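need coordinates for the following:
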Amino acid sequence: MGRDKNQGSSRGKNVASSSRAADTLQATGASSSAFVVGFGGFSGSHAIEPTAFGSATPASSMNASAGLEGNAEASLAGLDGEAALHLKRLSKRDPVTKIKALQALQKLIQERQPVEVETLILPWAQVFSRVAMDNSRQVREAGMAVMGALAKTVKKALAPHLKALMGPWYAAQFDPCSEVAAAAGLSFEAAFPPAKQRDALKFCQAEIVARVEEVLTVQPQFLSDKSATPEEASERHERVVSSALLSLIELLKLQDAGSTTGGSTQEAIWGLTRAMVQAKNFWKGRLAAKTSLVRRAGYMLMQVICKQAPELIQEEVPELAPLVLGAFSDKEPEGHAALWDMVLMFTRAFPASWGSANLHKVSARSRRHGAPPTSTR
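Next up, the predicted model:
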């Protein structure tokens, strides 16, 4: 989107605001020492240091070709040969090999004593992100089954690693494959009873936002194996971006509307989100994405921001209006419900936005895609 000469200054303010938000999160409960309420037996006392955006996930975990190297290789030293072998097999390209390795890991976890399984937590945390992004839905589903078995077995011993796991773990619950999403949900329930899940998410919300920010900025080829075809890399990128955005949307729904300034953890989350959505071309990359999965997630994100924190995009409305109202050109029916919800919420939040778009073209496009599912009254 075109911006005036003050755009650079605005982006600088966003970066500063984002940094302050990350600092606030650290100061108001982003360390595991504050996590003592016992979600499903969890009561962590050791923190994994966050990055500038609060991420506890190693940067290399986003690179599917990283393999078991460096710290991950060193972490295998404390494992017995069988467990180490299964983990090493996860670096193979063949999905059948990985599925068998994951099934063997799940069986091993279920059969051994918790104290024996605890040595598996660190190396598992270091490969979990790549397993959760795998192009094979069977691999992803089996990975979530391992995650559930691990959480059920080690209980509170998982707490020091929770922030490193939460980003990909929560995003997996929004996987476009229903079997994977269901398996991720079951594994999450194994760790946290329903009444405690909201608190667990709030404890790790900085890591969830950081994961989304990382996913949205990384190039598709860095999410896939070096041997992946362009089509495989594109499919993975589309799926991972969509799941990440949907996880952010659900996290934002947990925040109270209107609390976007000040010093609380909740307000800091909105600060991180503000920096993300005000970045150059952020909305164009979502609402005008080539793939329907990403566009639909973008529509839903715009809707929740317009409903809960419209001030985040207030200054961008003249530029966003043609993009939002121009979404009627989307020909994929699976995104039309989210599209209409977005348009209705956007125009309610910013009634003058109609003046920033060509109403004749918008009306023609709306007739092609049917009437909105709800009344505008």
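
going forward, measure contacts between C-alpha atoms and count neighbours the same way
OK.

residue 327 contacts residue 339, doesn't it?
Yes - under the criterion of C-alpha atoms under 8 Å, residue 327 makes contact with residue 339 at 7.1 Å.

another sequence for comparison is provided below:
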Amino acid sequence: MEPGSGSVNLFERFSSLSSDDRSLYYNPEAPYTEVQFHEIKNTIDKCKKKSSSTKIKSLNKLVTACNEATDFTLLIDMLPNWVYLFSSLTKFEAEKAVREAAFKTQIVFFSKFKKSFAKYLDEIFTPLWLGRCDPCREVAENAKRAFSAAFPEDRQPKVVEKCFERYMRESMSILREDIKEKEEINERLMSCSILGIKEAVEMTDTIIPQIAPLYESLPIWNFTASNYLPLVRSASMFCINTFLNKGILQRDHYMRMLPLIFGLLKDKNRLVHQALWDQTFLNFLGKFPEFKDNVDTNSIIKDLCSCLVNGAYGAGPVFYPQLVKFLSFLGNEKLGGKKTIENLFLAILKGFNSEDGNFHGKFILNAYYEVVVFVSIKLPEKSKDINKFILEPANMYLQSQSLITPIMHLNVVPGLLGQTLGYLEQRGIFPEISEYLYQLSYGGLQQSPQVAIAFLKELNNELTSKGPQCRSLIRNLIHIMHSQISQDIENKFTINDHEQLQNKLKMLLAFTEISSSLDIPIYDWWTRGINEKLSVEILRILVSILKTDPKQWWRAVVQSKISYDNLPLLIPDVFSEALLKAADAAELEDLVTGLINSLKDSTNLAVSAVLIGILLNISTSKLITLIPLHTKIRKNVFILLELHKEEELSLQEVMNMWKESLEKERNGDEVCFICCRANEINDSSLPDLECISCRNKVHKACVENVETKEKCLYCEEKFSEIVNL
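Below you'll find the predicted structure:
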């Protein structure tokens, strides 16, 4: 830099050459020793070393010395040296941890002796104000804390007004690139300088005349050009936005910045797009609506589509919420072409699968449906061109090979589709998509049933709360799909393709999660399955399907009286309320009678399980009286009922326990027919009771737990005590 050029020397040792500078030498009259003087001076000098760790340790040592001191004279005497060092560290230090440590040190100094900085106000202001805009969040936060520690909030505008002239001189020197530092440092300094000007303008209007160079000799919009680094370009856009809000710029300024602003659509940097779309772009278009007469709109749409294809280059959370607003500035006539609409939708979907778009899928999908609504309202004559794109995200969802997770972003599609259809119905422009929706849904059901069921379930929940057209759409879709699946099952029955039949039945079973709420009748394949002697696996699936239609289930139960072999498959461990309601009382009594007659004195576990399953779930007072006295089945029924009640066992556990007791009886063990546990004849420790009529033995403890304590559950005669041998 040439001497006498008028530029500020940023390396100037602010006050160190004045005659009263006590940081250069030890003053014997000072209230501190020479050793203390040199210790602090050496610590400050170490902050100028190249090593970042040395700088941080030295700064921390200064903080410790300040916190432990009771007299701050030595530190105050060192201020000329420190102020220069502080300015140098916070501006030209590449290591962010060093800059952060410098501001933390300054916070402590301000807290102890801030009035001593009064004569260094101009020198200390610039590094503090630049630091507030540091790209490192921790550095910026500590710079703001330091600034607030020095100046109360109500006085800050006055401080800015007083010091801004010098700040502006230093900033312009930085922006003209008079300082030759590393690229990274220059980028940060230029960015901080621009953002510092922006913040000053937002804080006080009185300094606006001083920023004239930024829209005259060195226009701020020039810094958006591609030859500047991203931090500088993004900072300039934030600054432009403030200038727009303050009304600083005029029409001739708009015309000059127009090509640069729209040229940023082609930029591929995330920071640039975040700054562009945050507020600046739309603010500029709002201030200058005649831009359409001065640009090639087709070229703009092409650049926009390129940006969409690349997922907004990572700026999705800022870019996508502004997309519809931007399109509204272009006007209907610019979007009216079929090709334009198609390119927009395809570009958004391609962006969803791009490297940058993957991180912001929910923003992309939300923007997609916002565009659907926007063009549907603005261009109703293009409804046919628009309708085919409404379901494209749904197609992406249904093409998934596994259940959608939140990480995949597609989980929002059913909700967004439902909201879109509901809104379009309110506007009286409900789209014709029923046929395509059926094709996608049924195809998805065949390819990945779990995914398709999840999609339809969520879509059903969403649309049932909307208007009549939405409800009709989803109801008709479910009815048609249910009928088609049922027809496929009929076809598989006809050609005896049992493998595919099982797959189709599983599909229908999954689909009944949705269709059961619409009261769609179930085809009766049970009898057909029994007659064709289908596998137990297929019959179990049929039973699960039947249970979704309790009337059909009960019809199958009643029909099974002809042969009880498959009846156990139909009777659940626990009856649902719907199944209980479906059971007709007269038919139920007839069924129980048939089961009893079938059993007679046999020990058919499967049929017994059916009988017990019924008696456990339905009021047994009348049904039990159907069982004749002095029959083995009556004994077995009471055994199982007591086991289930007292032991709180499941039906399967009860049946297993009874089966074990039968084995013990065959081995000659005496078994208590209430608890089914063996009672060894020679075991005198177990007191027993014996029925005087049927000679069945029981434990006294077991008898105490039943209602008829004195009578045998089997023959209803009295018990008598027996003595073990």
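
what does the TM-score come to for these two?
Once superposed, chain against chain, the TM-score is 0.70 (TM-score structural alignment, normalised by the length of the first structure); 297 aligned residues with a C-alpha RMSD of 2.9 Å.

who has more neighbours, residue 327 and residue 339 of the first structure?
residue 339 (26 against 22; other C-alpha atoms under 10 Å).

what about residue 323 of the first structure, helix or strand, and which?
helix 317-325 (DSSP states H and E).

can you map out the helices along the stretch 51-200 of the second structure?
Secondary structure of the stretch 51-200 of the second structure (DSSP state H, counting those that start in this stretch): helices at 52-68, 73-77, 79-92, 96-113, 121-131, 137-150, 156-175, 183-203.

want to try JSON lines for those, with distance to residue 289 of the second structure and mean neighbour count as columns?
Formatted as JSON lines, the helices of the stretch 51-200 of the second structure follow (distance: least, C-alpha to C-alpha, whole Å; neighbours: other C-alpha atoms under 10 Å):
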{"stretch": "helix 52-68", "distance to residue 289 of the second structure": "51", "mean neighbour count": "17"}
{"stretch": "helix 73-77", "distance to residue 289 of the second structure": "57", "mean neighbour count": "18"}
{"stretch": "helix 79-92", "distance to residue 289 of the second structure": "40", "mean neighbour count": "21"}
{"stretch": "helix 96-113", "distance to residue 289 of the second structure": "42", "mean neighbour count": "21"}
{"stretch": "helix 121-131", "distance to residue 289 of the second structure": "35", "mean neighbour count": "22"}
{"stretch": "helix 137-150", "distance to residue 289 of the second structure": "36", "mean neighbour count": "20"}
{"stretch": "helix 156-175", "distance to residue 289 of the second structure": "31", "mean neighbour count": "18"}
{"stretch": "helix 183-203", "distance to residue 289 of the second structure": "24", "mean neighbour count": "21"}
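
nearest to residue 302 of the second structure, of the ones you listed?
helix 183-203 (30.2 Å; C-alpha to C-alpha).

average offset of that closest one relative to the first structure?
Overlaying the first structure shows helix 183-203 of the second structure at a mean distance of 1.1 Å from the equivalent residues (mean C-alpha distance after the TM-score superposition for the first structure).

find me the equivalent region of that helix in the first structure.
Helix 183-203 of the second structure corresponds to residues 234-254 of the first structure when matched by TM-score structural alignment.

measure residue 135 of the second structure to residue 99 of the second structure for me?
Look at residue 135 of the second structure and residue 99 of the second structure: by C-alpha to C-alpha, to the nearest Å, they are 12 Å apart.

please apply the same query to residue 636 of the second structure.
Distance, residue 636 of the second structure to residue 99 of the second structure, by C-alpha to C-alpha: 87 Å.

kindly report the same for residue 327 of the second structure.
In terms of C-alpha to C-alpha, residue 327 of the second structure sits 43 Å off from residue 99 of the second structure.

what range does the helix ranked longest in the second structure cover in the first structure?
The longest helix of the second structure (DSSP state H) is helix 468-494. The counterpart of helix 468-494 of the second structure in the first structure, using TM-score structural alignment, is absent.

just the angle between the helix or strand following that helix and helix 468-494, please?
For helix 468-494 of the second structure, the following helix or strand on the C-terminal side (DSSP H and E) is helix 498-515. Computed by axes from the mean of the first three to the mean of the last three C-alpha atoms, to 10 degrees, the angle separating helix 498-515 of the second structure from helix 468-494 equals 160 degrees.

so which elements touch helix 498-515 of the second structure?
With contacts taken as 3 or more C-alpha pairs under 8 Å, 6 or more residues apart in numbering; DSSP states H and E, helix 498-515 of the second structure sits against helix 449-463, helix 468-494, helix 536-546.

any chance of the helices of the stretch 51-200 of the second structure in CSV, plus distance to residue 319 of the second structure?
CSV is the format used below for the helices of the stretch 51-200 of the second structure (distance: least, C-alpha to C-alpha, whole Å):
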stretch, distance to residue 319 of the second structure
helix 52-68, 38
helix 73-77, 50
helix 79-92, 32
helix 96-113, 29
helix 121-131, 28
helix 137-150, 22
helix 156-175, 28
helix 183-203, 21
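
for residue 293 of the second structure, find the nearest of those helices.
helix 183-203 (30.0 Å).

equivalent range in the second structure for stretch 12-21 of the first structure?
Under TM-score structural alignment, there's no match for stretch 12-21 of the first structure.

off-centre distance for that stretch?
The chain centroid and the centroid of stretch 12-21 of the first structure are separated by 21 Å under C-alpha atoms, centre = their mean, to the nearest Å.
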